[in-house]
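[1] 3D, please:
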Amino acid sequence: MTPDELTLADLPIRDDLRGRTPYGAPQIDVPVRLNTNENPYPPSPELVGDLAEEVRRGAGELNRYPDRDASALRADLADYLGHGLDASRVWAANGSNEVLQQILQAFGGYGRTALGFEPSYSMHPIITTGTSTEWIGGAREDDFSLDPAKAAAAVEEHRPDIVFLTSPNNPTGTALPLETIARVLEAAPGMVVVDEAYAEFAREGTPSALSLLPSHPRLIVTRTMSKAFAMAGTRLGYLAAHPAVIEALLLVRLPYHLSTLTQAAARVALRHRVELLGTVDALRRERDATVEWLRGQGLTVADSDANFVLFGRFPERRAVWEGLLERGVLIREVGPPEWLRVSIGTGEEMAAFRAAMEGVL
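    Alright, predicted model coming up:
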């Protein structure tokens, strides 16, 4: 065999990785991209200027390693989250995916299991498998909600080392009541991770699992700056947990995993959080209007507390997805069969989506 003939199948990769495909959303250059749940509003010139100044200051010390523990950033994140948190109870990494990976490295591994309720975030089982942890897929109700008693029963049956909950859930947008999270916490023998990547988009009055942290030391609440903060390019995820959990993550984190520039960008974003989060209300209104419009077209739509909407049902969803793409609108073919997901964009982008949908329907 020549080097040019070598394929992935010829490499001695782990058996449990053979036949799998990597995570990825289509990256297609079209006028309207509504497939990756990004915040469509770019940072203001003032924020960009502030960030440029911070980078200029930090650039003079790029020959030195960054703050290994990101102490100042963690203090800023704790201040943003509130709930009596301080830097010792907050951790940050390169996107929430690295946060999840570190959790699995510390509490999962060979011979251990993780349980999640599907459909849910597709990276949960991917990262679980990547850390040699066995994935157990639990079920949701027909409306994508999670029955507290059934969820607790699944935990009691499988006794997983880690339980993943998502609120709001991706790709369905469904938020979890605190009662459901509390029931799972009572039943779980190990760690419970509540993924709140879209928490800022939840309806007013929707409680956060952060309020459960004082009485549940094995609870971890993860967040990200990629969504509501409109900082997807920064790659900054973080979590809140008991200080002992943070100590466990220090055992597996790579040294100097957060660059000086990443830490600077995240701190600038937190200083400008009033501006950045000022787009959330507009996106909520656009989300609710999109749900109403889609239902007006006779489609089935999942209730959403996120910045995206899951809708269907299409016996040939690929044909609908392709029809939208032909009209310059890219959405996501993801989730259960017969369903599609559209991220919420600007008013102009959503008008283009509606026009394209009318053409397809």
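[2] C-alpha from now on. contacts and neighbour counts both.
    Fine.
[3] list the residues that contact R68.
    Taking C-alpha atoms under 8 Å, 6 or more residues apart in numbering, we find R68 in contact with 255-258.
[4] for A248, same thing?
    Shown in contact with A248 (C-alpha under 8 Å, 6+ apart): A106.
[5] just the strands in the stretch 1-150 of the chain please.
    Ranges of strands in the stretch 1-150 of the chain, per DSSP state E, counting those that start in this stretch, are 32-33, 90-93, 113-118, 134-139.
[6] ok, P177 touching P207?
    Yes: the pair P177 / P207 is scored as a contact, 7.5 Å apart, by C-alpha atoms under 8 Å.
[7] to compare against the first, here's the next sequence to fold:
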Amino acid sequence: MSDFPPLRDELKGLEPYGAPQLSLDEAPVQLNVNENPYGPSPECVADIAASVAAAAGTLNRYPDREFGELRAALAAYLGKDTPHGIVPDQVWAANGSNEVMLQLLQAYAGPGRTALSFAPTYSMYPEYARDTNTEWVVGHREEDFSLDLDHAGTLIERHRPAVVLLPSPNNPTGTALPHDAIAALCEVMGDGLLVVDEAYGEFRRAGVPSAVELLPAHRNLVVTRTMSKAFALAGARLGYLAADPALVDGIRVVRLPYHLSAVTQAVALAALRHEKELLGRVDDLRAERDATVGWLREQGHRVADSDANFVLFGVFRDRRAVWQALLDRGVLVREVGPDGWLRVSIGTPEEMKSFRMALTQATEEKS
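    Predicted coordinates for the structure are as follows:
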């Protein structure tokens, strides 16, 4: 009997990646995928709609495959996080930071090369390695989820990875990397790439700088971002990076032709024109995050310090039971990270009130 379909051996039996995606009827309070709970204003929606309508009139033609206008706008936005500025040739974008990461590994990793990270961390990283036939090596974080530089340096020197993937803030823990750690690891990497994934960078606490400040000093540093989180644009799928222009040119070799549609480019440009509005609730979400951390600790839970728009908390003897008890009360959180921990995205004050009430009831029920 034939083995059909003839899937690659390492993919057989695997399930596609994805968090539970339930309807609002099933889970009225959805706090599991770190979305911004505040949608765009009617003015922003109107600008996006008008921009898409204009793009629609050109859909018989291929889009600008180098998306020069968008790269310039992203460079201007990123440049606000560094005194050195960012130029368009340093910027690349794709359909979500997921595709950005995949393109990085396609260009700079692959067969005979290694990618490395430190757990607990973003669960998609090993899948990028798998999909590009890159050997995957994972180290560990400390008890408080910080990074031990001695351990990291030893692992890098032992395996000489082509790419190291480090989120800052880390997902699912929310832990940010200090600048001296990033600089030290760039030096240890030699010609290998250190990718600092700042998907949640806009939510970092006051005084925590962005890694884009370090780009002039380290040619092997790559900083990735997304418009899915702070920009409230998860449905548009736009991720981007900043790096040495030579690194960007390498990615251009592996990207598919016209990978960013004219519609995607139009939506992203319109959103960037409304930057002040779309990022206007970031301070509110930071405050709600800090209040959530404080409340969880008051309840006796262990909580990771967070620079993101989510909080990792525990430790539960049976986290699955707690997760289900929350869902039974209409609140969906994420069962992710080390055993015994759960992650809650920061929502509106009303959503967080529902979360607190549901968790109180769930833990009383399980105690």
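[8] need the TM-score between these chains.
    Overlay of the two chains. TM-score (TM-score structural alignment, normalised by the length of the first structure): 0.97; 355 aligned residues with a C-alpha RMSD of 1.1 Å.
[9] do you know how far the closest residue to P28 of the second structure other than its chain neighbours is from V29 of the second structure?
    Excluding its sequence neighbours, the residue lying closest to P28 of the second structure (C-alpha to C-alpha, 6 or more residues apart in numbering) is G330, at 5.5 Å. Separation of G330 of the second structure from V29 of the second structure (C-alpha to C-alpha, to the nearest Å) stands at 6 Å.
[10] quick one: which of the two has more around it?
    The residue with more neighbours, out of G330 of the second structure and V29, is V29; 22 against 19, by other C-alpha atoms under 10 Å.
[11] identify the residue of the first structure aligned to that one.
    For V29 of the second structure, the aligned residue in the first structure is V32 (criterion: TM-score structural alignment).
[12] residues contacting that match?
    Listed by C-alpha under 8 Å, 6+ apart, the contact set of V32 of the first structure reads 328-330, 349, 352-353.
[13] map the residue nearest to P28 of the second structure onto the first structure.
    Aligned partner of G330 of the second structure by TM-score structural alignment: G328.
[14] surely that match meets V30?
    Yes: counting by C-alpha under 8 Å, V30 is a contact partner of G328 of the first structure at 5.3 Å.
[15] measure the nearest residue to E118 of the first structure once chain neighbours are set aside to L310 of the first structure for me?
    Among residues not flanking E118 of the first structure along the chain, A139 sits closest, at 5.4 Å (C-alpha to C-alpha, 6+ apart). Distance, A139 of the first structure to L310 of the first structure, using C-alpha to C-alpha: 17 Å.
[16] more neighbours, the two?
    The neighbour comparison of A139 of the first structure against L310 (other C-alpha under 10 Å) goes to L310, with 26 against 17.
[17] chain neighbours aside, what residue packs nearest to the more buried one?
    Of all residues not flanking L310 of the first structure in the chain, R341 sits nearest, at 4.4 Å (C-alpha to C-alpha, 6+ apart).
[18] please tell me which one of the contacts of R68 of the first structure counts the most neighbours.
    Most surrounded of the contacts of R68 of the first structure: other C-alpha under 10 Å gives L258, at 20 neighbours.
[19] tell me the secondary structure at the residue mapped onto that one from the second structure.
    Alignment note (TM-score structural alignment): L258 of the first structure maps to L260 of the second structure. Under DSSP: H, G, I helix; E, B strand; the rest coil, the three-state class of L260 of the second structure is coil.
[20] so which of the contacts of V32 of the first structure comes closest to T128 of the first structure?
    For these, the minimum distance to T128 of the first structure (C-alpha to C-alpha) is 28.8 Å, reached by L330.
[21] give the contact list for that closest one.
    Contacts for L330 of the first structure (C-alpha under 8 Å, 6+ apart) come out as 28, 30, 32-35, 321, 324.
[22] and for A243 of the second structure?
    A243 of the second structure is in contact with 90-91, 215, 219-223, counting by C-alpha under 8 Å, 6+ apart.
[23] tell me the residue in the first structure aligned with it.
    By TM-score structural alignment, A243 of the second structure lines up with A241 in the first structure.
[24] return the most buried member of the strands of the stretch 1-150 of the first structure.
    Compared across those, strand 90-93 shows the largest average neighbour count, a mean of 26 (mean count of other C-alpha atoms under 10 Å).
[25] just the strands from the stretch 151-300 of the second structure, written as ranges.
    Ranges of strands in the stretch 151-300 of the second structure, per DSSP E, counting those that start in this stretch, are 163-167, 193-197, 221-226, 239-242.
[26] which residue numbers in the first structure go with the longest one?
    The counterpart of strand 221-226 of the second structure in the first structure, using TM-score structural alignment, spans residues 219-224.
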